[in-house]
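>>> whatever this is, show me its structure:
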Amino acid sequence: MVFQDRTLVCSDCGDDFIFSIDDQQYHLEKGYTNEPKRCLSCRRARRASYNRGGGGGFGGGGGGGFGGGPQTYSIVCAH
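Predicted structure coming up:
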């Protein structure tokens, strides 16, 4: 498959960004079927907002970007 740099429009800020050949190859290797919707700065801001949200037991950190994970609860056993 031959890739070329492509110009996309960020769905958050509306700025143009480049979907580079390297990024396209990475997406193919990971099995991603959708092209990115956000520029790098908006992706970083979105990830940072997940980490600040603090919902549940999701520790933040590594990859992804689809929500904060399942809600978790702590329980104390009376035994």
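>>> alpha carbons only for contacts and neighbour counts from here, please
Fine.
>>> please name the nearest non-neighbouring residue to Asp15.
Distances taken as CA to CA, 6 or more residues apart in numbering put Val9 closest to Asp15, at 5.6 Å, once the chain neighbours are dropped.
>>> please apply the same query to Ser20.
Using CA to CA, 6+ apart, the closest residue to Ser20 is Asp5 (4.5 Å).
>>> if we can go back for a sec, need the contact list for the residue nearest to Asp15.
When contacts are counted by CA atoms under 8 Å, 6 or more residues apart in numbering, Val9 touches Asp15, Asp16, Phe17, Lys37, Arg38, Cys39.
>>> this one as well, want them side by side:
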Amino acid sequence: MPDVDITCAECGNTFPFTEREQEYYAEKNLSQPKRCKTCRDARRSNFGGSGRSGGGERQRYEITCDQCGKTDSVPFKPSAGRPVLCGECFSASRA
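Next up, the predicted model:
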């Protein structure tokens, strides 16, 4: 298998998919990559790691609790028009 040049779906740059990488992907029954290493790494860091448990720090969003008015941060982007609670109020609502 010769090396193959692939166009990154994210940035549009071409990157090599080496013979060794092709063998590894085939062994693991994976499809060929759609993104270059730089874009894959950036995507992983935006989604909190490698797609497995653990990994990098997840992005947090500053909020003002709709119940008590306290400021806090949450691990998701709040949706407009939907109430958002601080950790304390959320825990109390689940009890």
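>>> isn't the residue nearest to Ser20 of the first structure right up against Phe17?
No: the pair Asp5 of the first structure and Phe17 does not pass the contact test of CA atoms under 8 Å, sitting 10.0 Å apart.
>>> more neighbours: which of these two?
Phe17 (16 against 12; other CA atoms under 10 Å).
>>> and the more buried one, what element?
Per DSSP states H and E: Phe17 of the first structure is located in strand 16-19.
>>> also Ala42 of the second structure?
Taking DSSP H and E as the criterion, Ala42 of the second structure maps to helix 37-46.
>>> could you pull out the buried residues of that helix?
For helix 37-46 of the second structure, the neighbour count (16 or more other CA atoms under 10 Å) marks Arg40, Arg43, Ser45 as buried.
>>> just give me the mean distance for it relative to the first structure.
Taking mean CA distance after the TM-score superposition for the first structure, the mean distance separating helix 37-46 of the second structure from the aligned residues in the first structure is 0.2 Å.
>>> okay, that helix sits on what stretch of the first structure?
Using TM-score structural alignment, the residues of the first structure aligned to helix 37-46 of the second structure are 40-49.
>>> one step back: and the aligned partner of the residue nearest to Ser20 of the first structure in the second structure, how far is that from Phe17 of the second structure?
When the second structure is aligned by TM-score structural alignment, Asp5 of the first structure is paired with Asp3. As for Asp3 of the second structure, its distance to Phe17 of the second structure is 6 Å (criterion: CA to CA, to the nearest Å).
>>> dump the residue contacts of the residue nearest to Pro2 of the second structure when sequence neighbours are not counted.
The shortest distance from Pro2 of the second structure to any non-neighbouring residue, by CA to CA, 6+ apart, is to Glu19 (5.7 Å). By CA under 8 Å, 6+ apart, Glu19 of the second structure lies in contact with Met1, Pro2, Asp3, Val4.
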